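Chemist: how would this look folded up:
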Amino acid sequence: MTDQIACTGTDRPTWPAVFAGFRGRCPNCGEGKLLHSYLKVNDSCGKCGEEYVHHQADDGPAYLTILFVGHLMAPLLLMVFETWRPSPLTLFGIFALGCLALSLYLLPRLKGSVVAYQWARRMHGFGNSR
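Modeler: I've put the predicted structure just below:
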């Protein structure tokens, strides 16, 4: 990858790391995989060897997912209801499926972003790694 995230010395740019984490990539090199299954964080990067065992994402990604999905779907629900007045069962079916799909899409991406943010800010022991 030609646009690797350059992290030499104390320089750890936050936004490139967060975007790499959102893509499920290593916040250090931008190439290795951050997650090895749906929500499991690898112990280290397969490309550059950066260790991820320090991460403490805990419930942060779930809270962020709820925040984003709620703030996107609630106004949309109101707009659809006021504009077209679908039956309650149709409205529930569409928005339940939409909320589920959006939540499943965002959760691993937000977990990668949280871990990458912790790495970029040297939180929870990430400052001692390479």
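Chemist: all contacts plus neighbour counts: C-alpha atoms, from now on.
Modeler: OK.
Chemist: closest to the centroid, which residue in this structure?
Modeler: residue 110 (1.6 Å; CA atoms, centre = their mean).
Chemist: spell out which helix or strand contains that residue, please.
Modeler: Element membership for residue 110 (DSSP states H and E) is helix 88-120.
Chemist: my guess is residue 32 meets residue 48, correct?
Modeler: Yes: with contact defined as CA atoms under 8 Å, residue 32 reaches residue 48; the gap is 7.3 Å.
Chemist: these two: which has the busier surroundings?
Modeler: The neighbour comparison of residue 32 against residue 48 (other CA atoms under 10 Å) goes to residue 32, with 20 against 14.
Chemist: another one to check against the first:
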Amino acid sequence: MSSDTPETKGQPGFAEAALFGLCPECGARTLFDGVAQFAPKCSSCGLDYSKFNVGDGPAGFLTLIIGGLIVGLALWLEVSLAPPFWVHAMLWIPLTAAAVLIGLRAAKAALLFAEYSRNARETGSQDL
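Modeler: Predicted coordinates:
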């Protein structure tokens, strides 16, 4: 059973949009133009992504969260198995890079989707 109203028909859900980089307007996979860089606009519906202010919030939170998790896991591995240093390097460096890139894409997409769905604007914006 679908709960689509005429205003939300065709729009992706929050989690789906964040995980797959979907346009919040039409649902096309056009949100990103690079690894974690937004495209200027949606090539399907023309929604201008540059009017959204995602900022550096996702990067800051991801640094703290992923860093804490990786350090905790590395300490656990060191205490329980005491592997050589190269095992830590081969394990944690790629895992950290992958987690940051995937997490940053998802967090930025989620923030943009939240701004779009709540019609958020900059303070003092003339767009009413």
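Chemist: can you tell me the closest non-neighbouring residue to the residue nearest to the centre of structure 1?
Modeler: residue 61 (5.3 Å; CA to CA, 6 or more residues apart in numbering).
Chemist: what range does stretch 103-122 of structure 1 cover in structure 2?
Modeler: Aligning stretch 103-122 of structure 1 against structure 2 (TM-score structural alignment) gives residues 100-119.
Chemist: let me see the ranges of the helices in structure 2.
Modeler: Ranges of helices in structure 2, per DSSP state H, are 14-20, 57-81, 85-117.
Chemist: could those go into JSON lines alongside distance to residue 6 of structure 2?
Modeler: Putting these into JSON lines (distance: least, CA to CA, whole Å) gives the following:
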{"stretch": "helix 14-20", "distance to residue 6 of structure 2": "18"}
{"stretch": "helix 57-81", "distance to residue 6 of structure 2": "32"}
{"stretch": "helix 85-117", "distance to residue 6 of structure 2": "15"}
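Chemist: between these, which one is closest to residue 8 of structure 2.
Modeler: helix 85-117 (9.7 Å; CA to CA).
Chemist: how about the closest one: buried residues?
Modeler: 92, 100, 103-116 (16 or more other CA atoms under 10 Å).
Chemist: stretch 55-73 of structure 1 too?
Modeler: With burial defined by 16+ other CA under 10 Å, the residues of stretch 55-73 of structure 1 counted as buried are 55, 57, 61, 62, 64, 65, 66, 69, 73.
Chemist: wait, which of those is closest to residue 89 of structure 1?
Modeler: Compare each of the buried residues of stretch 55-73 of structure 1 with residue 89 of structure 1 using CA to CA and the shortest gap goes to residue 73, at 16.6 Å.
Chemist: check contacts around that closest one.
Modeler: By CA atoms under 8 Å, 6 or more residues apart in numbering, the contact set of residue 73 of structure 1 is 95, 99.
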